[in-house]
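>>> Provided below for reference: sequence and predicted model.
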Amino acid sequence: MIQNPGFLLTILAFVAVIGPLVFVHEMGHYLVGRWCGVKADAFSIGFGPELAAWVDRRGTRWRIAAFPLGGYVKFKGDMNAASQTDPKWLELSAAERSESFPAKPLWQRAAIVAAGPAINFLFAILILAAFAVAYGESRTPAIAGQVQPGSAAAAAGIEAGDRIVSLNGREMGTFDDIRLYAQIRPGEPVAILVERDGAQFTRQGQIGAVEEKDGFGNSFRIGRLGIAPGDPVIEPVSLWRAPIVAIDRTGDIVRTMVETLGQIIGGGRSVKELGGPLKIAEVSGQAATLGVESFVFFMALISINLGFINLLPIPMLDGGHLLFYGLEAIQRRPVSPQVQEWAYRSGLALLLTVMMLVTFNDLSSFGLWERLSDLIG
């Protein structure tokens, strides 16, 4: 039976996940910035009080801070860690202006900003490619080997041996496609295109919803059609094909994130499902107890999450900067400082609100509010 991690292992595992991923993300910004000739004034892993720091020969201050929940690269010409332009950059000497971030062409600024999320995706793709070479690729056909009595598939008239061609119009190439599609849609109606004895027909049904618990006692609601695959098919993956498999898997993960986020925004899922740093810390410790492979795979998932979240078009995030650069490219001039200031303040308020919400959810999942209620009662 899987044992819950202790407090020390949870903290160490969390730092071991977040620290390297933040470093990788910020290193993407830093390396592309250097390639474009921009001087970095500071490179920080974490926020808050400085635990250690040193200055390299280029004048960049490398710092490790107390709270490893993020990081930043502050380039010359930046006013703060959010990369807002400092109006005083124009007062710099010509030589200093030439190595400042605001002086660079639009495409270089966009490349520097996009490099952070891009390297997070690349990091995850390298991990998933290594897993593909080591364990192969699941290519089990999208065929119902067994149909569970009383399940959603049985109610829709699915029989053993039927091939699931598509669900709600989305093609099902493998059995994994069926599982990924159904598990995030508990209780939703579904049109099932079935192939039986060479003929195709459509069945209307509803994806089943089941409550399950993992080895750590965490409950979650997932969707199930109620079919089991036939004999598993695992194909070996060559080195040259591994990146393609990894990119496909990354695309599936990102698509699931987008669809799940859309369900939350649209009200199809509860905002209580959003987790924050405390939940990541908990799951980091749990992954660590399952072994190195599970822990490394979890790092790949978090790296994809980090890249995806940073690309959201929210000011203060990389996606917000890229949005401004897109507007600048369209209107042939930068967005006005007043609009940028308003947007950054709104973005900060939104991020703080989300952080409060996910922290509340995290504490709720730990049973804190129930314990407080018991103490007060």
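Happy to help now that I have it. Residues are numbered from 1 along each chain as shown.

>>> Going by C-alpha atoms from here, please, whenever you check contacts or count neighbours.
Fine.

>>> Now stretch 290-301: buried residues?
Judged by neighbour count using 16 or more other C-alpha atoms under 10 Å, the buried positions of stretch 290-301 are 295-301.

>>> Give me the distance from the helix or strand hosting residue 371 to the chain's centre.
Per DSSP states H and E: residue 371 is located in helix 368-376. Offset of helix 368-376 from its chain centre (C-alpha atoms, centre = their mean, to the nearest Å): 32 Å.

>>> Can you pull out the residues in contact with it?
For helix 368-376, the external contacting residues (C-alpha atoms under 8 Å, 6 or more residues apart in numbering) are 363-364.

>>> Buried residues in it, which are they?
Of the residues in helix 368-376, none count as buried by neighbour count, 16+ other C-alpha under 10 Å.

>>> now stretch 320-328
Of the residues in stretch 320-328, 320-326 count as buried by neighbour count, 16+ other C-alpha under 10 Å.

>>> likewise stretch 345-357?
347-348, 351, 355, 357.

>>> Can you tell me which of those residues is nearest residue 147?
Distance ranking of the buried residues of stretch 345-357 against residue 147, using C-alpha to C-alpha, places residue 357 first at 40.2 Å.

>>> one more structure, for comparison:
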Amino acid sequence: MTSINTILTNLAAFIIAIGVLVTVHEYGHFIVGKLFNVKVLKFSIGFGRSIYSYQSKIGDKTEFRLSLIPLGGYVQFLDGRNGEIEPKEDGRAFNQQSLLVKIAILFAGPMFNFIFAILAYFIVFSNGIPTMKPIIGEVVENSYAYSAGIKYGDEIISIDDKKIEDWETAVTSLLKTLVDKKDFDLGIKRDDSYEKVLTFSIKEETAYLTEPGSLFSGLGFYPWQPPPVISEIVYDSPADKSNLMKGDRIVSVNSINTRSIQEIINIISERPSQKISLEYIRNGVLMSEDITLDQGNENSNRGFLGVAFLRDYENYWYINRLDLSDSLNKSISQTWSTAGFTVTMLFKMISGDVSTKNISGPFSIAKYAGISVNAGFNQFLKFLALISISLGVINLFPIPMLDGGQIIQFVFESLKGSPLSPRIEQLSQQFGIMAIMLLMSIAFYNDLFS
């Protein structure tokens, strides 16, 4: 059950994220259009009815507006295809520009999204971010990882000869490898000295393994997390009134197997004043007990058990902070590789090699926006960078109505020597609308059934 505070946080984070990224995208079109002296009539964040507008008193008297539906935006240029052009405005209409100028204006939106991602990553890498070493936690029996010989505590040092230093790089490399081929080599370090290369032979399960949340469960191993071992018990709490003791390791709550401290916290928080069933291990013996939770306090509607857990982070986490030069280089390479991987994933979805469940709708984006906000400024910037790259890539796809589709249209018209016929242009726009609606339908379907 999601609390109202979580919903409001997700909604606010989503509106801020989309507002910032759409503004960046449309500003790219706007500023490059102004650079080539193309008249700008409107600059809108959002679609539909205007809820706020301001008309500039100088220059082109551009109308800046905030519209009702916050799922995009547009810049409207003066264009002879929409009506007659006054003689004094001759040469300032978008349709009167050269092919290269049109391409520059259309390409500027996605390019500004990529530039924003580089700047966001630069701030993140310069600030330094908590980074988790790629150390293996639980290994599932009879899985790919178990068959390959992976063990608890192994550290991943390479994937197909690519050096791995953190879990984020490991996950990205695993997904890229699975998308490109079926088998891969995993270099691991064991007991700080022993190194070995393990081969993963993957069957025809690439589509499943690339589904959101399926990578680790499908391969059969999980990142290391602090085990939920009780270190302290609060006096006169539900835990204190039970048989729980320091050193007990909780393994399930209400028959839900728990691998991490956070899973236990989430389950307990959602059950104030309710009876729960705990399973825990003490001295190698599995035990169970029913405990009635308290409510945290008068102003909280969260369940309270009254235990603290051991949290051994020192050997598994570090702060990764780069100098300015390295931050810039990594920001550019991160943006480039993420954009390339996004393109690959989209084409693989079309071919059926990758699950279309990876297409996120507004509800999923809002959820992750809220999670990133709660995780801190750097994590929210990383989220913005990722969405900004996706927005830039998708807008360059050769679909009518998107920037990429319009670039293709104008190149074709230039080669042909004349504009498209009204009938062909209408059909292309209808195809573009259908393609976008199909994409949105898949995204909403994934949101509703994820």
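Arrived safely. Everything numeric here is computed off the predicted structure, so don't read it as measured data.

>>> Name the nearest of the buried residues of stretch 320-328 of structure 1 relative to residue 3 of structure 1.
Nearest to residue 3 of structure 1 out of those is residue 320 (C-alpha to C-alpha; 41.3 Å).

>>> Show me what the closest one lines up with in structure 2.
In structure 2, the residue paired with residue 320 of structure 1 is residue 405, using TM-score structural alignment.

>>> sorry, back to before: next, format the buried residues of stretch 290-301 of structure 1 as JSON lines and append distance to residue 208 of structure 1.
Output for the buried residues of stretch 290-301 of structure 1, formatted as JSON lines (distance: C-alpha to C-alpha, whole Å):
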{"residue": "295", "distance to residue 208 of structure 1": "30"}
{"residue": "296", "distance to residue 208 of structure 1": "32"}
{"residue": "297", "distance to residue 208 of structure 1": "28"}
{"residue": "298", "distance to residue 208 of structure 1": "27"}
{"residue": "299", "distance to residue 208 of structure 1": "30"}
{"residue": "300", "distance to residue 208 of structure 1": "29"}
{"residue": "301", "distance to residue 208 of structure 1": "26"}
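
>>> Out of those residues, name the ones that lie in strands.
When DSSP state E is applied, the buried residues of stretch 290-301 of structure 1 are split such that none fall in strands.

>>> Off-centre distance for stretch 158-170 of structure 1?
Remark: stretch 158-170 of structure 1 is offset 29 Å from the chain centroid, using C-alpha atoms, centre = their mean.

>>> I meant to write stretch 11-19 of structure 2 there.
The answer for stretch 11-19 of structure 2 is 14 Å, by C-alpha atoms, centre = their mean.

>>> which residues in structure 2 does stretch 348-357 of structure 1 align to?
Matched against structure 2 by TM-score structural alignment, stretch 348-357 of structure 1 falls on residues 433-442.

>>> Was I right to think the match of residue 320 of structure 1 contacts residue 396?
Yes: applying C-alpha atoms under 8 Å as the test, residue 405 of structure 2 and residue 396 come out as touching, 7.3 Å apart.

>>> sorry, back to before: which element, helix or strand, includes the match of residue 320 of structure 1?
Per DSSP H and E, residue 405 of structure 2 falls inside helix 403-416.

>>> Please apply the same query to residue 401 of structure 2.
Using DSSP H and E, residue 401 of structure 2 falls within no helix or strand.

>>> re earlier: mean shift of the helix holding residue 405 of structure 2 relative to structure 1?
If you overlay the two and look at helix 403-416 of structure 2, the average distance to its match in structure 1 is 2.4 Å (mean C-alpha distance after the TM-score superposition for structure 1).

>>> now the angle from the following helix or strand past that helix to helix 403-416?
Once helix 403-416 of structure 2 ends, the next helix or strand along the chain (criterion: DSSP H and E) is helix 422-449. In terms of direction (axes from the mean of the first three to the mean of the last three C-alpha atoms, to 10 degrees), helix 422-449 of structure 2 departs from helix 403-416 by 160 degrees.

>>> tell me the average deviation of helix 422-449 of structure 2 from structure 1 after fitting.
With mean C-alpha distance after the TM-score superposition for structure 1, helix 422-449 of structure 2 departs from structure 1 by a mean of 1.9 Å once superposed.

>>> What is that helix packed up against?
Secondary-structure packing of helix 422-449 of structure 2 (3 or more C-alpha pairs under 8 Å, 6 or more residues apart in numbering; DSSP states H and E): helix 362-375.
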